[in-house]
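Asker: model the structure of this input:
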Amino acid sequence: MDNLMMEDTIQEVYDRLEKNNFSTLKRPGKPMWDRPLIGFARGDDPYFEFLKQHIGSFHWSPKEAFQLKYPESILQSSLSVVSMAFPQTMETKAAQARETTVPAREWIVSRGEWEPLMKEFNGKLTKRLEDLGIRSVSIDLLPEFSTVRTSHLGIASKWSHRHIAYISGLGTFGLSEGLITEKGKAVRFTSLIVEGNLNPTERAYLSPYEWCLFYKDGSCGACMRRCPTNAIAQEGHDKDLCDAYEEFFGENLWPQDIERGDYILGCGLCQAGVPCQHGRP
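Answerer: This is a model prediction of the structure:
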């Protein structure tokens, strides 16, 4: 399989998703997420070893993640990584940009229903690849996928979808730690490891913060002003303050007409109403 065939397969699966709609808000014809951006990386890209040093030894290499499903011996160089960035819709971003203290209802639902959507998407994608004779592993479907509390980074993931997107040429980080892509910062990511050699996407940047105006020349800082709990400062993003606000919102400000269920809350006010909400500024 080449890159184009992989991209076509991903888009075909996206087009047939049953859960990608705002039925919860009584808008079944409206998609929650736009078509994904797609980037590729070699399984033996040196950046994967850097993540083990920067994040922690617990962060999986592509080979380690692949062997959780297929434990037999395999060379890291025979694997490729596919990163997919799903942008929020223009309608959701517009609604979110109007809010100043709590996330928009569209944002609450699209974030809260992300995990079930990714279960459907990745399940159908890996099955389609299997039918084509291609072994693949979806990170989001691995039972072992979880987070770890670290002394230097706070909560960290065993596989950082955002860092993998950076490695795969999809964008660079901003002050709020979100990844700024060609479709903006209001995106969520998923990752796939496939057996086979796909051509890596060229990284159109030299440093991890290159597309952030604050880090580029100090001309921005909109995400700091958008944060309702001052969790973003010139020194960076305070995850604990961010998590505490989201917990407070969930307990005290949750919309009565949206059933919470198993929703995971994401505030995301820093991702809309900012220069990088729609694309690279």
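
Asker: C-alpha only now, for contacts and for neighbours.
Answerer: Fine.

Asker: return the residues in contact with the nearest residue to residue 270 once chain neighbours are set aside.
Answerer: For residue 270, ignoring the flanking residues on the chain, the nearest one in space by C-alpha to C-alpha, 6 or more residues apart in numbering is residue 223 at 4.6 Å. Applying C-alpha atoms under 8 Å, 6 or more residues apart in numbering to residue 223 gives the contacts 175, 176, 232, 269, 270, 271, 274.

Asker: which SS class is residue 223?
Answerer: Classification of residue 223 using DSSP: H, G, I helix; E, B strand; the rest coil returns helix.

Asker: could you measure from it over to residue 92?
Answerer: Counting by C-alpha to C-alpha, to the nearest Å, the separation of residue 223 from residue 92 is 17 Å.

Asker: cool, and residue 276?
Answerer: Taken as C-alpha to C-alpha, the span from residue 276 to residue 92 is 15 Å.

Asker: so these two - more neighbours on which side?
Answerer: For residue 276 and residue 92, the more surrounded residue by other C-alpha atoms under 10 Å is residue 276, and the numbers stand at 25 against 21.

Asker: contacting residues for that one?
Answerer: Shown in contact with residue 276 (C-alpha under 8 Å, 6+ apart): 180, 184, 185.

Asker: neighbours around the residue nearest to residue 231 when sequence neighbours are not counted, how many?
Answerer: Nearest residue to residue 231 in three dimensions, chain neighbours excluded: residue 238, at 5.0 Å (C-alpha to C-alpha, 6+ apart). Neighbour count for residue 238, taken as other C-alpha under 10 Å: 17.

Asker: what about residue 238, distance to residue 176?
Answerer: For residue 238, the distance to residue 176 - C-alpha to C-alpha - is 9 Å.

Asker: ditto for residue 76
Answerer: From residue 76 to residue 176 the distance is 32 Å (C-alpha to C-alpha).

Asker: quick one: the helices in the stretch 101-250 of the chain, in order.
Answerer: 105-112, 114-131, 161-167, 213-217, 222-226, 239-252 (DSSP state H, counting those that start in this stretch).

Asker: for comparison, sequence B:
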Amino acid sequence: MDYQELANKIKIWAKELGFDKVGITDVDLSKHEKELQRWLDAGYHGDMDWMARHGMMRARPDELLPGTIRVISARMHYLPVNAEFASTLNNPELGYISRYAVGRDYHKVVRNQLKKLGNKILAEVNELQFRPFVDSAPILERPLAEKAGLGWRGKHSLLLDKDVGSWFFLGELLVDIPLPTDSPGTEQCGSCKACITSCPTNAILSEGIIDSRKCISYLTIEYSGVIPEEYRKAMGNRIYGCDDCQLVCPWNRNAPLTRQNDFERRPVFNYPELITLFSWDEHTFLKNLEGSPIRRIGYEQWLRNISIAMGNAPFSTKIVKALKAKKGFSSLLDVHIDWALKQHEGKNHTQSRQHARLIRIIEKGIPRDA
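Answerer: Below is the predicted model of the structure:
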């Protein structure tokens, strides 16, 4: 078997299956084990217990699939047409959803294509043990992708490529054949700290070190409890995930759009008004988000996130009425609704004072004989 020729074929097949680039690496991630353990020991994984539960298996792909000696790392761009970043973030009456989640759940899309790639390789070599992963197992996908030459890990911990930025999904295909490996990516962030300084909650502690407990993506997606008050205003209108660290990254200025229709924005997320999203009952939530990654956070957490955004929105009697209408749904939601209502009480008081002051100014300026 000419494994170099096979590797070349794999990269061609991957492009045909919708991947934008693939690389091949060995399974040695031993140099990342101490770094991972320090991160876990510091508690930066928050409530994501599964990260600690699997321990060092995350750095040992061959423990996930015994016999694995190579990892085929693949990426697929997901930036949709008309992403509308600024118009959504700058309108506090709309709900901002991380751009990876406005379309179909990427886990299924990417995994299905990786499985097809594995079957193509199997047909070529006749005997192959393979297994695809897309956030579905404890594996350090970014260090693997970096070793496979797909880019380098930026200071925000995401993978970056100087030609395409970071708007892409990663997936891995573990195989037991000795394919030639690619050269690793090299760091090119230099002195830039845009992602660190732009993080709304200061979750990026240092280069590549993220405290998940402060991260808006973690808080709105992974965390199911009461969101600490200190982060609620900083969340703004972000109701599912956060893209700020990617939005300010200079390498993303010329990021390509996705070739996958599955990742385009679904109609319900065209200028999604908070009050409309909050009005969905659970049946509507499940129906409108069928096939969406957002579904996994559940209806209660969805309402929790939106209630915080509504608390950060300008004063509106409609918003106040909508919030009060959901009171009593659950004790968790009530905590956040009460906070949101308190924000609007303050805004209403300030608005009333400003209105009264304006009236006084107008009255003083009206001539007596008018």
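
Asker: on that earlier part again, what is in contact with residue 238 and residue 176 of the first structure at once?
Answerer: Counting by C-alpha under 8 Å, 6+ apart, the common neighbours of residue 238 of the first structure and residue 176 are residue 232.

Asker: related to what we said a few turns ago, which residue in the second structure lines up with the residue nearest to residue 270 of the first structure?
Answerer: Counting by TM-score structural alignment, residue 223 of the first structure lines up with residue 195 in the second structure.

Asker: ditto for residue 117 of the first structure
Answerer: In the second structure, residue 117 of the first structure lands on residue 109 (TM-score structural alignment).

Asker: tally of neighbours for its match?
Answerer: 16.

Asker: mind checking which of residue 76 and residue 176 of the first structure has more residues around it?
Answerer: residue 176 (24 against 17).

Asker: translate that one into the numbering of the second structure.
Answerer: By TM-score structural alignment, residue 176 of the first structure lines up with residue 156.

Asker: wait, isn't that match in contact with residue 205?
Answerer: No: shown here, residue 156 of the second structure and residue 205 do not form a contact pair, counting by C-alpha atoms under 8 Å, at 9.4 Å.

Asker: overlap in contacts, these two.
Answerer: With C-alpha under 8 Å, 6+ apart as the test, residue 156 of the second structure and residue 205 both reach residue 196.

Asker: the closest residue to residue 74 of the first structure other than its chain neighbours and residue 49 of the first structure, how far apart?
Answerer: Closest residue to residue 74 of the first structure apart from its sequence neighbours, by C-alpha to C-alpha, 6+ apart: residue 63 at 7.3 Å. Remark: distance between residue 63 of the first structure and residue 49 of the first structure (C-alpha to C-alpha) = 11 Å.

Asker: residue 127 of the first structure too?
Answerer: Distance of residue 127 of the first structure to residue 49 of the first structure, computed by C-alpha to C-alpha: 29 Å.

Asker: then residue 136 of the first structure?
Answerer: In this view, residue 136 of the first structure and residue 49 of the first structure are 21 Å apart by C-alpha to C-alpha.

Asker: where exactly do the strands run in the first structure?
Answerer: 37-42, 79-87, 136-138, 147-150, 154-157, 171-173, 179-181, 187-195, 232-233, 236-237 (DSSP state E).

Asker: now these in a markdown table, with mean neighbour count?
Answerer: Below are those laid out as a markdown table (neighbours: other C-alpha atoms under 10 Å):
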| stretch | mean neighbour count |
| --- | --- |
| strand 37-42 | 24 |
| strand 79-87 | 25 |
| strand 136-138 | 23 |
| strand 147-150 | 13 |
| strand 154-157 | 14 |
| strand 171-173 | 26 |
| strand 179-181 | 28 |
| strand 187-195 | 22 |
| strand 232-233 | 20 |
| strand 236-237 | 16 |
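
Asker: between those, which one is nearest to residue 4 of the first structure?
Answerer: Across the strands of the first structure, residue 4 of the first structure has its closest neighbour in strand 37-42 (10.5 Å, C-alpha to C-alpha).

Asker: so the closest one matches what in the second structure?
Answerer: The aligned range for strand 37-42 of the first structure is 21-26, by TM-score structural alignment.

Asker: stretch 193-201 of the first structure now?
Answerer: Under TM-score structural alignment, the match for stretch 193-201 of the first structure is residues 174-182.

Asker: ok, residues contacting the matching stretch?
Answerer: The contact list for stretch 174-182 of the second structure (C-alpha under 8 Å, 6+ apart) reads 3-4, 6-7, 23-26, 61, 65, 67-72, 128-133, 147-149.
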